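Student: Give me coordinates for this.
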Amino acid sequence: MSDPFTPEVIAQIARHMNDDHADDNVLIVRALGGIPSATAARMSGMDADALEFKAVVDGIEVPVRVPFAERLTERRQVRTEAVRMYRDACAALGVTPTH
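Tutor: Below is the predicted model of the structure:
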């Protein structure tokens, strides 16, 4: 099955996540990406199955892949899934969601 997201769409989503949700990226990587010591994270890519991040751990950038709950087929699903990831991460870390 081919990936429904073009490089342009992925770049737009990454720009939004990194510009507007940098703190959310860190929470997602810490809680759902299995990197609790991450001090920074930026979205570096995605496909229909997961968001990909570059996380900083002890000053070193490491790749992290965080799977979606299900395979996505449309762009509008990305926002819903990113919000779910953020809320799940907040719950796992005992952080109150701010949005």
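
Student: When you work out contacts or count neighbours from here on, use the C-alpha atoms and nothing else.
Tutor: Fine.

Student: Mind telling me which residue is nearest the centre of the chain?
Tutor: Leu51 (4.8 Å; Cα atoms, centre = their mean).

Student: Let's compare: structure for the following, please.
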Amino acid sequence: MSEQITAEISDRICKHMNDDHADAIVLYAKTFGDTPNAIAAEMLSIDSLGMNLIAQMNDDATPIRIQFDHPLKDAEDAHHTLIEMVKQARSNSKQNVDI
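Tutor: From the prediction side, this is the model:
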């Protein structure tokens, strides 16, 4: 069984996402956080129900709460869910460009 999402696990996930997948976090903010004008974003925390981001739009920093489509069971579920969300966001982004 994978690790539950504790504060320590949240910090580890956020650090990894912020350091290695900043582009994905911006996509989360744009697609799921209703901030299509976001130019940057940072993941602040994650729990079983959602994630907290801060999105940069021009000179404003806006806090965003994104709810997951299901309660996460553990850290492994978080990993798979975040991957699926970025795939969905990329797919939506391509559809919007093609219109």
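
Student: Kindly provide the TM-score of these chains.
Tutor: Overlay of the two chains. TM-score (TM-score structural alignment, normalised by the length of structure 1): 0.87; 92 aligned residues with a Cα RMSD of 1.2 Å.

Student: coming back round to it: run a quick check on the residue nearest to the centre of structure 1 versus Glu70, I expect a contact.
Tutor: No: using Cα atoms under 8 Å, Leu51 of structure 1 is not in contact with Glu70; the gap is 12.0 Å.

Student: Please enumerate the helices of structure 2.
Tutor: Remark: helices assigned in structure 2 by DSSP state H are 7-20, 22-32, 75-98.

Student: May I see these arranged in TSV, with mean neighbour count and distance to Met57 of structure 2 as well?
Tutor: Shown next, in TSV, are those (neighbours: other Cα atoms under 10 Å; distance: least, Cα to Cα, whole Å):
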stretch	mean neighbour count	distance to Met57 of structure 2
helix 7-20	16	17
helix 22-32	22	11
helix 75-98	14	18
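
Student: Of all those helices, which one comes closest to Asp60 of structure 2?
Tutor: Taking Cα to Cα, helix 22-32 is the member of the helices of structure 2 nearest to Asp60 of structure 2, at 13.9 Å.

Student: What angle do helix 7-20 and that closest one make with each other?
Tutor: If you take axes from the mean of the first three to the mean of the last three Cα atoms, to 10 degrees, helix 22-32 of structure 2 sits at 100 degrees to helix 7-20.

Student: OK, contacts around the residue nearest to His70 of structure 2 when sequence neighbours are not counted?
Tutor: Once flanking residues are discounted, His70 of structure 2 sits nearest to Leu49: 7.1 Å by Cα to Cα, 6 or more residues apart in numbering. Leu49 of structure 2 is in contact with 67-68, 70-72, counting by Cα atoms under 8 Å, 6 or more residues apart in numbering.

Student: from those, which would you call buried?
Tutor: 67-68, 72 (16 or more other Cα atoms under 10 Å).

Student: His79 of structure 2: which of the contacts of Leu49 of structure 2 is nearest?
Tutor: Using Cα to Cα, the contacts of Leu49 of structure 2 come closest to His79 of structure 2 at Leu72, 9.7 Å.
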